[in-house]
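S.K.: no sequence for this one, just the structure:
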């Protein structure tokens, strides 16, 4: 889930296979997904996990997929052509069309990177929901404008949050949000989500919040690498890029009304997003070896 932006804080959840992780006022249980069990995911592939297996020269520990993941060494995100719809996002159909284009661009950009890292690839589904009506991803209560449901392998968008009202800022919000939530999808593909959480531990303990910040800031970083690689066709240049930078620098836990330190401060948001936008590489995103002061 993307951190809050400016005064309009966004509260949400990242729904993992084994648990619903608290990113806001409510922790809601969901049906467990057995670790390692093959899962039918929407819409393309059935996969039981990464194709890359530990060798005799590798001592496998739960932290290995976090700190030594081959995705970090898979090279830059390639530039792909992304043509956003000309129509403004003034209806659910228009938001859906824009989100679908961005998702397609994310797939095309990340497929070769994931393949080079020697992991199986699959595309996530995309669901537009109405927070006032829908009970998405088995959640009984939801306050998020967007989230990634790991159990279903779907990105959920509360479409009304991305309607344009006299400016193109909402389109930039959509680009950034989709890139961030897709970052969580990448984390699942390469095993980071699997080993990133202890479902038996308190999700509000200092240790759990620290790991949450590492996961969230990494998703932001992966998203920024994609945005940097596709900045020209997504028109993230000039004033539009300045708007994205402003929004990123004014996102973070400071804007969460509950002051829950689970996504990272505004300083940390830019600390990871800025360099990744420039490098266009997941090599910039190893938050799990960073000092705690870098993921504050």
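M.R.: Nice, I can see it. This one's a predicted model, so the numbers in the text were calculated from it and none came from an experiment.

S.K.: going forward, measure contacts and count neighbours with C-alpha atoms only.
M.R.: OK.

S.K.: which ones are touching residue 201?
M.R.: residue 208 (CA atoms under 8 Å, 6 or more residues apart in numbering).

S.K.: surely it is in a strand?
M.R.: No - assessed by DSSP: H, G, I helix; E, B strand; the rest coil, residue 201 does not belong to a strand; its assignment is coil.

S.K.: quick one: it and residue 139, what's the gap?
M.R.: Residue 201 sits 20 Å away from residue 139, going by CA to CA, to the nearest Å.

S.K.: next: residue 200.
M.R.: From residue 200 to residue 139 the distance is 19 Å (CA to CA).

S.K.: looking at those two, which is more packed in?
M.R.: Each of residue 200 and residue 139 has its neighbours counted (other CA atoms under 10 Å); residue 139 has more, 15 against 8.

S.K.: wouldn't the more buried one be in contact with residue 30 here?
M.R.: Yes - using CA atoms under 8 Å, residue 139 is in contact with residue 30, at 7.2 Å.

S.K.: what touches both of these two?
M.R.: With CA under 8 Å, 6+ apart, residue 139 and residue 30 have no common neighbours.

S.K.: now residue 128: closest residue in space that isn't a chain neighbour?
M.R.: Leaving aside its sequence neighbours, residue 128 sits nearest to residue 157 (CA to CA, 6 or more residues apart in numbering; 4.8 Å).

S.K.: what sits against that neighbour?
M.R.: 126-129, 145-147.

S.K.: neighbour-wise, which one of those residues leads?
M.R.: residue 146 (29 neighbours).

S.K.: for the nearest residue to that residue once chain neighbours are set aside, which three-state class applies?
M.R.: Distance criterion CA to CA, 6+ apart; nearest residue to residue 146, sequence neighbours excluded, is residue 157 at 4.4 Å. In three-state terms, and counting by three-state DSSP, residue 157 is strand.

S.K.: take a look at this one as well, against the first:
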């Protein structure tokens, strides 16, 4: 994908200098639920008396020097307010970094903005551009605390896309999906959820799922995710029309869609599949709907809610 030298989006919030440690809710990328892994340390999480005394002595020594450790520790904390989380006042976001990965993400986000601004304008509507949050380790969102294990996701509560900076390496090493267009597909998929949020699809789904069984909710979730894949394909079509795609780029995106299908992930992790637990779609379905959006470039071709998927 030829992305260098193109417009970069300003809708980036870089929190990599302020993320608060590792851990958090353990989930596979793209929202698959999982179990939180136990952390290391002493059994029961306790400290010895000698350690406690040592820490107390250090605290008072630093206090005499004018350094308040409690205040320093509190500056990086997160506090829950209302239905989500917010950064504490002492946590000051850093300026966007100038590394190549950041430039790539900003460029891809700008391309999605151009695509959806044009589509919405043609329909007589205004596209409200989302913010993309770059973080490392752990950060806060209106949907709860996100960790490096969460993977990329879109939070409708604050209309932001969250992306851990290490995920692209994981996409290559863990999922076998390499290439810049594969990485761009990930961003375009999450922006697709933002489009669903703006058009009322996501709020309607979240309302309906309250009265659904787990199996029914998973089935509807698959349709939501496949539509986001189709929307990502539409972005890919517009990118191709600009002459930005290189040989093999489409194959990179299709391979990424294949590697993150529910059946492929379950076979890799546990050796068998449980179709009732699918919530993103099979590899074949994800490839099919991305390709449908890519081939047509039209939103009305992405109706995953009518008929079989």
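M.R.: Sure, I can see it. Please read all numbers here as calculations on a predicted model, not as lab measurements.

S.K.: what residue in the second structure is paired with the residue nearest to residue 128 of the first structure?
M.R.: Matched to the second structure by TM-score structural alignment, residue 157 of the first structure sits across from residue 163.

S.K.: and residue 52 of the second structure? What does it align with in the first structure?
M.R.: In the first structure, no residue is paired with residue 52 of the second structure, using TM-score structural alignment.

S.K.: list the buried residues of the one helix or strand residue 52 of the second structure maps to.
M.R.: Per DSSP states H and E, residue 52 of the second structure falls inside helix 49-64. Residues of helix 49-64 of the second structure classed as buried under the neighbour-count rule (16 or more other CA atoms under 10 Å) are residue 59.

S.K.: figure out how far that helix is from the centre of its chain.
M.R.: 41 Å (CA atoms, centre = their mean, to the nearest Å).

S.K.: check which helices and strands that helix is in contact with.
M.R.: helix 69-75 (3 or more CA pairs under 8 Å, 6 or more residues apart in numbering; DSSP states H and E).

S.K.: so which residues of the first structure form strands?
M.R.: 12-15, 20-23, 39-40, 46-47, 125-129, 146-149, 154-158 (DSSP state E).

S.K.: what span of the second structure lines up against the third one?
M.R.: Counterpart in the second structure of strand 39-40 of the first structure, with TM-score structural alignment as the criterion, is absent.

S.K.: that strand packs against which elements?
M.R.: strand 46-47.

S.K.: just checking, what packs against the strand it packs on?
M.R.: With 3+ CA pairs under 8 Å, 6+ apart as the test, strand 46-47 of the first structure has strand 39-40 packed against it.

S.K.: how far does the strand it packs on sit from its chain's centre?
M.R.: On the basis of CA atoms, centre = their mean, strand 39-40 of the first structure sits 20 Å off its chain's mean C-alpha point.

S.K.: next one: stretch 123-131 of the first structure
M.R.: On CA atoms, centre = their mean, the centre of stretch 123-131 of the first structure falls 14 Å from that of its chain.

S.K.: who touches the alignment partner in the second structure of residue 211 of the first structure in this structure?
M.R.: Alignment note (TM-score structural alignment): residue 211 of the first structure maps to residue 220 of the second structure. Counting by CA under 8 Å, 6+ apart, residue 220 of the second structure makes contact with 205, 279.

S.K.: can you tell me how far residue 220 of the second structure sits from residue 201 of the second structure?
M.R.: Residue 220 of the second structure is 11 Å from residue 201 of the second structure, by CA to CA.

S.K.: again, but for residue 13 of the second structure
M.R.: 26 Å.

S.K.: give me the more crowded residue out of those two.
M.R.: residue 13 (18 against 14).

S.K.: SS state for that one?
M.R.: Counting by three-state DSSP, the backbone at residue 13 of the second structure sits in strand.

S.K.: pretty sure it is touching residue 133, no?
M.R.: Yes - at 4.6 Å, residue 13 of the second structure counts as touching residue 133 under the criterion of CA under 8 Å.

S.K.: quick revisit: JSON lines for the strands of the first structure, including distance to residue 284 of the first structure?
M.R.: As requested, these are exported to JSON lines (distance: least, CA to CA, whole Å):
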{"stretch": "strand 12-15", "distance to residue 284 of the first structure": "22"}
{"stretch": "strand 20-23", "distance to residue 284 of the first structure": "25"}
{"stretch": "strand 39-40", "distance to residue 284 of the first structure": "30"}
{"stretch": "strand 46-47", "distance to residue 284 of the first structure": "27"}
{"stretch": "strand 125-129", "distance to residue 284 of the first structure": "27"}
{"stretch": "strand 146-149", "distance to residue 284 of the first structure": "22"}
{"stretch": "strand 154-158", "distance to residue 284 of the first structure": "24"}
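
S.K.: looking at the ones you listed, which is closest to residue 64 of the first structure?
M.R.: Among those, the nearest to residue 64 of the first structure by CA to CA is strand 46-47 (20.2 Å).

S.K.: give the equivalent position in the second structure for residue 24 of the first structure.
M.R.: Checking with TM-score structural alignment, residue 24 of the first structure has residue 33 as its match.

S.K.: go on, residue 148 of the first structure?
M.R.: Residue pairing (TM-score structural alignment): residue 148 of the first structure is matched to residue 154 of the second structure.

S.K.: wait, that match touches residue 146, no?
M.R.: No - using CA under 8 Å, residue 154 of the second structure makes no contact with residue 146, being 10.8 Å away.

S.K.: the stretch 151-296 of the first structure: helices as residue ranges?
M.R.: Remark: helices assigned in the stretch 151-296 of the first structure by DSSP state H, counting those that start in this stretch are 169-189, 192-196, 206-229, 238-249, 266-279.

S.K.: average gap between the first one and the second structure?
M.R.: For helix 169-189 of the first structure, the mean distance from the matching residues in the second structure following superposition reads 1.2 Å, by mean CA distance after the TM-score superposition for the first structure.

S.K.: what is that helix packed up against?
M.R.: helix 92-116, strand 146-149, strand 154-158, helix 192-196, helix 206-229, helix 238-249.
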